[in-house]
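Asker: pasting the structure only:
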């Protein structure tokens, strides 16, 4: 299972909910989740914020799914 799908299901979000939170079209998100498309930097950033994790976790650079401490609220 992809990390995107894992985090989405962990939070009980639907793909439509993720679309509403990030502005990423549901069909594009589905392709990202199923590995048929790569994330852009901006998509990865939006998804990390929406799913409460780090970009490094989504990119597979760490196995720790906790978000980094932020010095200010990032939107």
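Answerer: Thanks, I have it. Keep in mind it's a predicted model, so treat the numbers as computed, not measured. Residues are numbered from 1 along each chain as shown.
Asker: contacts and neighbour counts: CA atoms only from here.
Answerer: Will do.
Asker: continuing past the longest helix belonging to the chain, what's the next helix or strand?
Answerer: For the chain, the helix with the greatest residue count under DSSP state H is helix 41-51. Note on helix 41-51: by DSSP states H and E, the next helix or strand toward the C-terminus is helix 55-58.
Asker: Can you list the buried residues in that following helix?
Answerer: Neighbour-count burial for helix 55-58, counted by 16 or more other C-alpha atoms under 10 Å, picks out 55, 56, 57, 58.
Asker: adding another structure so you can compare the two:
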């Protein structure tokens, strides 16, 4: 479901643990976010969008435009 999260992470040569640390969750929790087994809290989506310099809409697959709205 969240292939873009994985792609963005791998494009930067980051591990799931790296992103889990950023979000202050366990690696297992972040893995479930990436697989779609667990919904990502809005606060985590905001952190990920800021970190990757993109929009939440892009992360969720609602747009193909990577540029943030600000």
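Answerer: Right, received. Where do you want to start? All of these numbers come straight from a predicted model, not from anything done at the bench.
Asker: related to what we said a few turns ago, let me have the buried residues of helix 55-58 of structure 1 in a markdown table, extended by distance to residue 42 of structure 1.
Answerer: As requested, those are exported to a markdown table (distance: C-alpha to C-alpha, whole Å):
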| residue | distance to residue 42 of structure 1 |
| --- | --- |
| 55 | 10 |
| 56 | 13 |
| 57 | 15 |
| 58 | 13 |
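Asker: Let me know the closest of those residues to residue 66 of structure 1.
Answerer: Among the buried residues of helix 55-58 of structure 1, residue 57 lies closest to residue 66 of structure 1 (C-alpha to C-alpha), at 8.2 Å.
Asker: Not counting residues beside it along the chain, what's closest to the closest one?
Answerer: residue 65 (5.6 Å; C-alpha to C-alpha, 6 or more residues apart in numbering).
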